[in-house]
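Colleague: pasting the structure only:
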């Protein structure tokens, strides 16, 4: 959804077609477009349901979160596939390539920010009740802070996610302990590597 919005903004910000000779907005494959559009409608509907469930304290709220995360991940994969098709099937301009890369980078970080929080936060709460219980992600403040009741905030997970994307590995003094978190780290690093290869390869072709 974010990627499509950026492409739309790039299209209307170039009314005089300054990138003459280039397909500023290449069409996606129709199957990918339909699937992505349907997923985006479902995600919006699920977001509304989750807000209502949170207000009414519905017990299956975590299951709704899981479904939302899975659909958001599928939507991200479809956007990456659509970008690959657009890059290698059309003469994508450098300006659009930059916009697509930024959109996918932000979307990827948002998706993995959700998954890290979804996987690790319950283990952090469990640690408050049982200090010997391991966490999925180990934060350095857990050793520095003498307060045993410290819990990571949204900023901590955002920092962990963004630095993991930029360095393709966990931040310094952070440890990935849980098996699910390790899988998430592998998927995030692979996604960033794919994005990097796409951008660099297309940039080289653009220069040629």
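Modeller: Okay, I see it. Note that the coordinates shown come from a computational prediction; the quantities given were computed from them, not determined experimentally.
Colleague: CA atoms for contacts and neighbours, from now on please.
Modeller: Fine.
Colleague: Which parts of this protein are helices?
Modeller: For the chain, the helices defined by DSSP state H occupy 2-12, 30-55, 61-89, 94-129, 141-144, 154-167, 179-207.
Colleague: these two touch, right, residue 11 and residue 26?
Modeller: No. In this structure residue 11 lies outside contact range of residue 26 using Cα atoms under 8 Å: 10.4 Å.
Colleague: alright, now check it against this:
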């Protein structure tokens, strides 16, 4: 999921942003806004950092079929999250300083929706997983952070474990509804903070990007 998010950033959002800037101004970042150059530089740094960290730290563990500890997973999750936030700020500034066509804005809003959805598939799993498995190589004793899924409510279901599709459904529906999916519930402060952050980011995307796109249609 984090790799998909990083690929959307690398091949989708940042290219879309550069096209918008070129079409609107045919100018450098600093000629449009002094913040664009800084944020764009940070985006390249975090993007490069993500892929370097993945290749040097995560990929060897996957190839060697060894357990990934939570520190490695947390680090690459944070790199992907910072990359998303940087992208979000860039597009907000781009929206305020350039006249972007409505369908371009909608395209960027859709890309951001999937990008943050993929990131929060990871975070929901990351906080929920320790309460279900001891497969991660860690001595970390987490407070209770658990997601209740509807499948767990059935009396005939024993030792049911959520899979990728379950976390993906939760994250994508939460992004559209701006709230937890029906039949699901969150337990624990870390999951609640993650869900609150997810909701705030999606609210910003709908209010600033999608609303602006609809406004420019008329």
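Modeller: Noted; the coordinates are in hand. Not measured: the values here are computed from a predicted model.
Colleague: okay, now residue 173 of structure 1: neighbour count?
Modeller: Using other Cα atoms under 10 Å, residue 173 of structure 1 is surrounded by 9 other residues.
Colleague: just to revisit the earlier point, with neighbour numbers in mind, choose between residue 11 and residue 26 of structure 1.
Modeller: residue 26 (19 against 14).
Colleague: which ones are touching the more buried one?
Modeller: Listed by Cα atoms under 8 Å, 6 or more residues apart in numbering, the contact set of residue 26 of structure 1 reads 86, 90, 92.
Colleague: go on, residue 175 of structure 1?
Modeller: Contacts of residue 175 of structure 1 (Cα under 8 Å, 6+ apart): 137-139.
Colleague: Map it across to structure 2 for me.
Modeller: By TM-score structural alignment, residue 175 of structure 1 lines up with residue 185 in structure 2.
Colleague: Counting neighbours, what do you get for the nearest residue to residue 182 of structure 1 once chain neighbours are set aside?
Modeller: Using Cα to Cα, 6 or more residues apart in numbering and skipping the chain neighbours, the partner closest in space to residue 182 of structure 1 is residue 176 (6.0 Å). Per other Cα under 10 Å, the neighbour tally for residue 176 of structure 1 reads 20.
Colleague: what number of residues lie near residue 6 of structure 2?
Modeller: Neighbours around residue 6 of structure 2, by other Cα under 10 Å: 25.
Colleague: hang on, isn't it packed against residue 80?
Modeller: Yes. With contact defined as Cα under 8 Å, residue 6 of structure 2 counts as touching residue 80 (6.6 Å).
Colleague: which residues are common contacts for those two?
Modeller: In terms of Cα under 8 Å, 6+ apart, residue 6 of structure 2 and residue 80 are both contacted by the residues 47, 50.
Colleague: Now do the contacts for residue 2 of structure 1.
Modeller: Neighbour list for residue 2 of structure 1: 103-104, 107 [criterion: Cα under 8 Å, 6+ apart].
Colleague: ugh, wrong one, I meant residue 176 of structure 2
Modeller: Shown in contact with residue 176 of structure 2 (Cα under 8 Å, 6+ apart): residue 202.
Colleague: separation between the aligned residue in structure 1 for it and residue 175 of structure 1?
Modeller: Aligned by TM-score structural alignment, residue 176 of structure 2 pairs with residue 166 of structure 1. To residue 175 of structure 1, residue 166 of structure 1 is 16 Å away according to Cα to Cα, to the nearest Å.
Colleague: What is the neighbour count of residue 187 of structure 1?
Modeller: Neighbours around residue 187 of structure 1, by other Cα under 10 Å: 14.
Colleague: What of residue 133 of structure 1?
Modeller: Neighbour count of residue 133 of structure 1, defined by other Cα under 10 Å: 13.
Colleague: go on, the one 5 residues further on?
Modeller: Burial measure for residue 138 of structure 1: 18 neighbouring residues, criterion other Cα under 10 Å.
Colleague: Which residue comes closest to it once chain neighbours are left out?
Modeller: Nearest to residue 138 of structure 1 is residue 175, by Cα to Cα, 6+ apart, at 5.0 Å.
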